[in-house]
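# Quick one: sequence and predicted model below, then my questions.
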Amino acid sequence: MCHPAWGRARLAAQHLSDLARLRRIRDRIDREYAQPLDVEALARGANVPAGHLSRQFRLAYGTSPYAYLTARRIERATALLRHGGLGVAETRRAVGCPSPGIFRTRFTELVGVSPDVYRHRATGAVAGATPWVPGQATAPADRRDVPVAGPERACT
């Protein structure tokens, strides 16, 4: 009969092995995001069933492998739109998104504006405009909307 600690040690070793496998999969997504990857291809590369991979990846990283891949692609797309001098269609192809509609939808969900608007704002398309950075507060378009603190509103 086996000692109880051996079973716990074996489970711990398996857990570490699973985490190492998931890290390799995540690293592959980070490296090959522009390639035609899907969960089935990632699972085949790791020699595990796709459903098992999805469940374990979500437990370890809080998101599905597909959502992680999509977020990585959109993250890279924002950098290309900001600095790459590429249009939206070229950027979409460069990051491996096959569908313009899916790219536009996911980009808008994750960034908050469409790729066209993001590119326009980020490159400062208006002469002398400051490039836009996501999450940065912007001034109201009409300065009359800003309340002015008069003497009666001064902090005490």
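Received it, and whenever you're ready, just let me know what you need.
# hey, let's count contacts and neighbours off CA atoms from now on
OK.
# Okay, buried residues for the strand or helix carrying Leu19 please.
When elements are defined using DSSP states H and E, Leu19 is found to belong to helix 4-32. Buried residues in helix 4-32, defined by neighbour count with 16 or more other Cα atoms under 10 Å: 18, 21-22, 25-26, 29, 32.
# What is the three-state secondary structure of Pro131?
coil (DSSP: H, G, I helix; E, B strand; the rest coil).
# these two touch, right, it and Gly124?
Yes. When contacts are counted by Cα atoms under 8 Å, Pro131 is listed as touching Gly124 (4.5 Å).
# what about versus this one:
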Amino acid sequence: MDREYAEPLDVPALARVALMSAGHFSRSFRAAYGETPYSYLMTRRIERAMALLRRGDMSVTEVCFAVGCTSLGSFSSRFTELVGESPSVYRERDHSDGAAVPACVAKVHTRPVRNGEATPAPPSVA
């Protein structure tokens, strides 16, 4: 799912690859990752969309389809839910303050988090 986030993925297809029933796959996935397979996939798509929107060379519609979403309305709703602002507002905001931050660090701190979820604690340096 992380690698093929832009492909049309569904639980039955993922379950077949994992050699499980769809129900067992969904339960096992949720137990391991704390969210449903669809929610996990959408979070990966929104993460990638954030990176593409920060570049500023693609429209919101182009980004929507580039990350594998087929509905601009659903994409915008989920983006707003996870990021806290619409894709258009996010795209227009100045992102130059994070340009010097390594991508691996930026990914941790810009990961979309659902409302009500705790934000991940930064790694401690001992």
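Perfect, I can see it now. Predicted model, so just to flag it, every value in this text is computed and none were measured.
# Tell me how they score on TM after superposing.
Taking TM-score structural alignment, normalised by the length of the second structure as the basis, the two superposed chains have a TM-score of 0.73; 101 aligned residues with a Cα RMSD of 2.1 Å.
# Tell me which residue lies nearest the centroid of the first structure.
Per Cα atoms, centre = their mean, the C-alpha nearest to the average position across the first structure is that of Ala71, at 2.4 Å.
# And that one, what's its match in the second structure?
For Ala71 of the first structure, the aligned residue in the second structure is Thr43 (criterion: TM-score structural alignment).
# tell me the secondary structure for that match?
Of the three states, Thr43 of the second structure takes helix according to three-state DSSP.
# ditto for the one 10 residues further on
Going by three-state DSSP, the secondary structure assigned to Leu53 of the second structure is helix.
# sorry, back to before: quick check: next helix or strand after the helix holding Leu19 of the first structure?
helix 39-46.
# can you tell me which residue in the second structure aligns to Arg93 of the first structure?
Taking TM-score structural alignment for the superposition, Arg93 of the first structure sits opposite Phe65 in the second structure.
# That match is in what secondary structure piece?
helix 60-66.
# tell me which strands and helices that helix is in contact with?
Where contact means 3 or more Cα pairs under 8 Å, 6 or more residues apart in numbering; DSSP states H and E, helix 60-66 of the second structure is packed against helix 37-55, helix 72-83, helix 87-92.
# got a list of contacts for that helix?
Residues outside helix 60-66 of the second structure that contact it (Cα atoms under 8 Å, 6 or more residues apart in numbering): 6, 49, 52-53, 70-72, 75, 87-88, 91.
# so who does His95 of the second structure touch?
Arg54.
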